[in-house]
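*Asks:* Take this sequence and fold it.
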Amino acid sequence: MPVYTVHAPSADGDIRGATDRFVFVRDGFSFWAFVFGPLWLLYQRLWLAFAGYMMLSIVVEVMLSLLRASGGIRFAVMAVIALLMGLEAVSLRRWTLSRRKWRQLGVVVADDREAAERRFFDRWTTMRGLDFDPTTVDRGAPPPTRNGPRQPPQLPRGDIVGLFPQPGMPR
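*Replies:* Here you go, the predicted structure:
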């Protein structure tokens, strides 16, 4: 089943009023980015990724021409770049959204985009109360520790940590 990440624009006010602007990004290989890499980047308005793609393409073409590579090698190298574009296109889109200060609200597993939207908003409306602020959700803090001075773990004296159970034992 496909996995979708849900992104919301950075709103200074209430994020619940911007639910029509939420973006659902499907994880996985992007066929259209593989076939039409630069055009897909322009269509998605990924300007920095487009500039990087064009710079990479130009540098690779110059290097291949300096090495006097044959047409088959040029095609193979550009096919590998296109394959990498198809594999990483979704990551580039997420990176651009985060660079534009969009916030990832969640992950949804569903058959298609409409089902992902229904599943996300069903869960979102049942979990959220009136006092919920989605911008304060902690996503990835380390687990809580005990209060008190931090001490290193105590090892029994005389034991060796590693592969040999006793010091001086034959191997």
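*Asks:* switch to C-alpha atoms for all contacts and neighbour counts from now on
*Replies:* Will do.
*Asks:* can I assume residue 152 sits in a helix?
*Replies:* No: checked against DSSP: H, G, I helix; E, B strand; the rest coil, residue 152 lies outside a helix; its state is coil.
*Asks:* can I assume residue 107 is in contact with residue 5?
*Replies:* Yes: the pair residue 107 / residue 5 is scored as a contact, 4.5 Å apart, by C-alpha atoms under 8 Å.
*Asks:* biggest helix in this protein by residues?
*Replies:* Using DSSP state H to assign secondary structure, the helix with the most residues in the chain is helix 71-99.
*Asks:* For that helix, name the packing helices and strands.
*Replies:* Here helix 71-99 touches strand 23-26, helix 31-35, helix 37-43, helix 47-66, going by 3 or more C-alpha pairs under 8 Å, 6 or more residues apart in numbering; DSSP states H and E.
*Asks:* run this one through as well so I can compare:
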Amino acid sequence: MAVYTVHQPPLAKGENTPDPARFTFVRDGFYAWGFVLSFFWMLRHRLWLVAVLFVALSVLLEIGLRYAGVSSGWRGLMFLALAFLIGLEGATLRRWTLKRRGYTNVGVVVADNQDDAERRFFVNWQAGKRPNAAPPPAQAASIVRMAGRTEFPRSGQAEVIGSFPEPERRV
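*Replies:* The predicted model follows:
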């Protein structure tokens, strides 16, 4: 199962609701094509600024490593590491670009593939449900602020799960 983040585009002129065809689903995980063909993968996903920064970083890295007298084997290893980083952070780069374009993250969907993720998201979206929205805290209204400290309501259990058997008490 893959995890997809769903990004809603900004409203176009004359639109009251966003067009479902313009929503973007970004899969979390390693992007193999981002690793193998980094620059072309960026162009394919319209990551123009990321592609320019990648080329600039690659040129500066090459010049710096040549100036430092690093052998071609180590330079190749550095570029391989950079490409691996692009493969690992491909989803983050796509989300950053979408945010810069005005898209908003509206949910997270877990599905086997992108078609199933779209189906699950839009079924919930049409029903008026917010996908994976956290329910409001049950006792949020009963949080008390006293003398600069925030006290949260106690659950009635005296034991604390974790390394310490008793909660710390302050006087």
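*Asks:* circling back to that earlier point, ok, then the element right after the longest helix of structure 1?
*Replies:* strand 103-109 (DSSP states H and E).
*Asks:* Relative to the whole chain's centre, how far out is the helix or strand following that following strand?
*Replies:* Tracing the chain past strand 103-109 of structure 1, the next element assigned as helix or strand by DSSP H and E is helix 113-127. Per C-alpha atoms, centre = their mean, to the nearest Å, the displacement of helix 113-127 of structure 1 from the mean C-alpha position of its chain is 21 Å.
*Asks:* Contacts for helix 113-127 of structure 1, please.
*Replies:* Outside of helix 113-127 of structure 1, the residues that reach it under the criterion C-alpha atoms under 8 Å, 6 or more residues apart in numbering are 4, 24, 26, 108-110.
*Asks:* Can you tell me which of these is nearest residue 82 of structure 1?
*Replies:* Residue 82 of structure 1 lies nearest to residue 26 out of those, by C-alpha to C-alpha, at 18.9 Å.
*Asks:* The closest one touches residue 90, doesn't it?
*Replies:* Yes: using C-alpha under 8 Å, residue 26 of structure 1 and residue 90 qualify as a contacting pair, with a distance of 7.3 Å.
*Asks:* Just want to know which of these two has more residues nearby.
*Replies:* Each of residue 26 of structure 1 and residue 90 had its neighbours counted (other C-alpha atoms under 10 Å), and the higher figure belongs to residue 26 (21 against 18).
*Asks:* any idea how far the more buried one is from residue 107 of structure 1?
*Replies:* Using C-alpha to C-alpha, to the nearest Å, we find residue 26 of structure 1 at a distance of 10 Å from residue 107 of structure 1.
*Asks:* List the residues that contact the residue sitting nearest the centre point of structure 2.
*Replies:* In structure 2, the C-alpha closest to the average C-alpha coordinate belongs to residue 92, at a distance of 5.1 Å (C-alpha atoms, centre = their mean). For residue 92 of structure 2, the set of contacting residues under the criterion of C-alpha under 8 Å, 6+ apart is empty.
*Asks:* counterpart of it in structure 1?
*Replies:* Using TM-score structural alignment as the criterion, the counterpart of residue 92 of structure 2 in structure 1 is residue 91.
*Asks:* Equivalent analysis for residue 122 of structure 2, please.
*Replies:* Using TM-score structural alignment, the partner of residue 122 of structure 2 in structure 1 is residue 121.
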